[in-house]
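1. Predicted coordinates and the sequence they were generated for:
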Amino acid sequence: MATACARLSMIARRVCTSGVTRREMPNNLKGRKTSSQLWLRRQLADPYVEKAKIEKYRCRSAFKLLEMNERCGILSPGMTVVDCGAAPGSWTQVAVYLTNAEGKQDDKPVGKVVAIDKLQIYPIDGAFVIGNMDFTTLQAQEKIRKHLAGSSVDVVMSDMAPNATGVKEMDHQNIVALAYVALRFALVVSKPEASFIVKLWDGGAAKNVEDDIRKFYKTVKVLRPGATRTESSEKFLLARGFKGLKVG
């Protein structure tokens, strides 16, 4: 298992420079919308897309979490993790492996992973999956807490993003709103010293989100993994050392 984990980490670091042979571009894209043509060309030219298929990850975003974990040591065997906005499930796959949620590493503690998304999520061995349910609703969050059965959480992670409108400021405000929903949930379910990781897009409110998170965690670090596409404005805030909530 250790060898496999090292191999995955190496892929996360070196995939862009590993000399991966890119798939040939289709010769005939007639009839497709311009946006569809651009998306297809980008997918075919992206080495992370091919690597995700080879390593049996559901999408390329797995390598973002792998890289952040390698750099910062976010996940480890025995941890309890909640993955917000998990579909199609690549972060959940990584979390299951790194927390030993399947129990395949006999000499290490067994973790627990809960994944939720408003879209359908096909089952993932080792994870409790909640599909077709909006995490931002109280009903969804109560369902997660019920499954946790009183257990506190080591890591809440959110790769949630709204459907893009094309209006930059509106999209920024929408993803900020999702970040605050994830933060409020993390404050309720996390154990002391827990971690929180959330995706944002660049914009005027990003610093406010960072400052607000810092009120509850000892450190906050801004991360932009190598697997992030060049044209993307996304970044991740990694908060460590949950201080707990003061009562009274």
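-> Everything's here; your move. Numbers count the residues shown, from 1 in each chain.

2. When you work out contacts or count neighbours from here on, use the C-alpha atoms and nothing else.
-> Will do.

3. what's the single longest strand in this protein?
-> Counting by DSSP state E, the longest strand found in the chain is strand 190-201.

4. Which strands or helices does the following helix or strand past it pack on?
-> Once strand 190-201 ends, the next helix or strand along the chain (criterion: DSSP states H and E) is helix 206-214. Helix 206-214 sits against helix 168-189, strand 217-223, strand 234-242, with contacts defined as 3 or more C-alpha pairs under 8 Å, 6 or more residues apart in numbering; DSSP states H and E.

5. at 6 Å instead, please
-> Using 3 or more C-alpha pairs under 6 Å, 6 or more residues apart in numbering; DSSP states H and E as the contact test, no helix or strand touches helix 206-214.

6. Check whether Phe128 sits in a helix, strand or coil.
-> Counting by DSSP: H, G, I helix; E, B strand; the rest coil, the backbone at Phe128 sits in strand.

7. ok, how many other residues are close to it?
-> Using other C-alpha atoms under 10 Å, Phe128 is surrounded by 17 other residues.

8. adding another structure so you can compare the two:
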Amino acid sequence: MWASLPQSRGLHCSVRLLKKQQSRSAAEQRWLQRQRADPYVKASQQQSFRCRSAFKLLQVDDKFRLLQPGLSVLDCGAAPGAWSQVAVHRVNSAGTDPGLPRGTVIGIDLLNIPSLDGAHFLSNHDVTDPGTHAKLQELLPRGRAHVILSDMAPNASGFRDMDHERLISMCLSLIDLAEKVLQPRGSLLCKYWDGGLAHRLQERLSSLFGSVRTVKPDASRKDSAERYFLARMYREPEK
């Protein structure tokens, strides 16, 4: 009888492991089915964008015209580089159109970002690190950016409130960065997940920008809590 207990315990563990694998497999299958049916996934492949998120920025920019030839753009959480691809084209940082002013695009991420013509990437860099801020001031023309973009987000923990709080904290850190490198009258576009702390971020942005609005582009899935704050007309705080 006692000798059979380890075998029974092993059987239960094997059953739990099998159920977990089946559950994960089912979730993966749902994700694959959604990807296959997603028109933005297909369009990103056809237009050689690195991921579907490019269309979120394209739709925001088509409506609000943030990115103009000659502007300097800072792309935070840039990997794999889809937003930088859009920015490079819109600000002409690769010099594709010699008749237009040539802009600057700098991307930052903790992850590696594959190289892109027209963009300077700081891979394996923390956007909250003062050392990174100093490097950005060296790379940006006159040490300033016209636009700060952020599609960054923490790795999901599975706890919605915790993930929401972590992303709000990341967005608040962008305001510290803006105070160092953003041009007066510049713009900030940052992703957040809707929740109880969003008002704190909105209030902080409103204290520094003349206009703050919430946007949700069509390419952002309707069942997602994902939103963007678009803050414009930056006012430098009094010293």
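-> Looks like it arrived, so ask away. Nothing here was measured: the structure is a model prediction, and the numbers come from that model.

9. mean per-residue distance, the longest strand of the first structure to the second structure?
-> Strand 190-201 of the first structure, aligned to the second structure and superposed, deviates on average by 0.6 Å (mean C-alpha distance after the TM-score superposition for the first structure).

10. What span of the second structure is that strand aligned with?
-> Using TM-score structural alignment, the residues of the second structure aligned to strand 190-201 of the first structure are 182-193.

11. Next secondary structure element downstream of the helix ranked longest in the second structure?
-> The residue-count maximum for a helix in the second structure (DSSP state H) belongs to helix 4-37. Moving toward the C-terminus from helix 4-37 of the second structure, the next helix or strand (DSSP H and E) is helix 39-46.

12. Pull the residues that contact the next helix or strand after that next one.
-> Following helix 39-46 of the second structure in sequence order, the next helix or strand is helix 54-64 (DSSP H and E). In this structure, residues lying in contact with helix 54-64 of the second structure by C-alpha atoms under 6 Å, 6 or more residues apart in numbering are 82-83, 217, 219.

13. Can you give me the buried ones in helix 54-64 of the second structure?
-> 54-58, 60-61 (16 or more other C-alpha atoms under 10 Å).

14. and of those, the nearest to Ile113 of the second structure?
-> Checking these against Ile113 of the second structure by C-alpha to C-alpha gives Ala54 as the nearest, at 15.0 Å.

15. Next one: the aligned partner of the closest one in the first structure from Ala52 of the first structure, what distance?
-> Using TM-score structural alignment, the equivalent of Ala54 of the second structure in the first structure is Ala62. Ala62 of the first structure sits 8 Å away from Ala52 of the first structure, going by C-alpha to C-alpha, to the nearest Å.

16. Once you drop chain neighbours, what's closest to the most centrally placed residue in the first structure?
-> Central residue of the first structure (C-alpha atoms, centre = their mean): Asp159, 4.1 Å from the mean position. The shortest distance from Asp159 of the first structure to any non-neighbouring residue, by C-alpha to C-alpha, 6 or more residues apart in numbering, is to Lys199 (5.3 Å).

17. Tell me which residues touch that neighbour, please.
-> Lys199 of the first structure touches 159, 235-236, counting by C-alpha under 6 Å, 6+ apart.

18. repeat for Gln183 of the second structure
-> 144-146.

19. if we go to 8 Å?
-> With contact taken as C-alpha atoms under 8 Å, 6 or more residues apart in numbering, Gln183 of the second structure is in contact with 144-146, 234.
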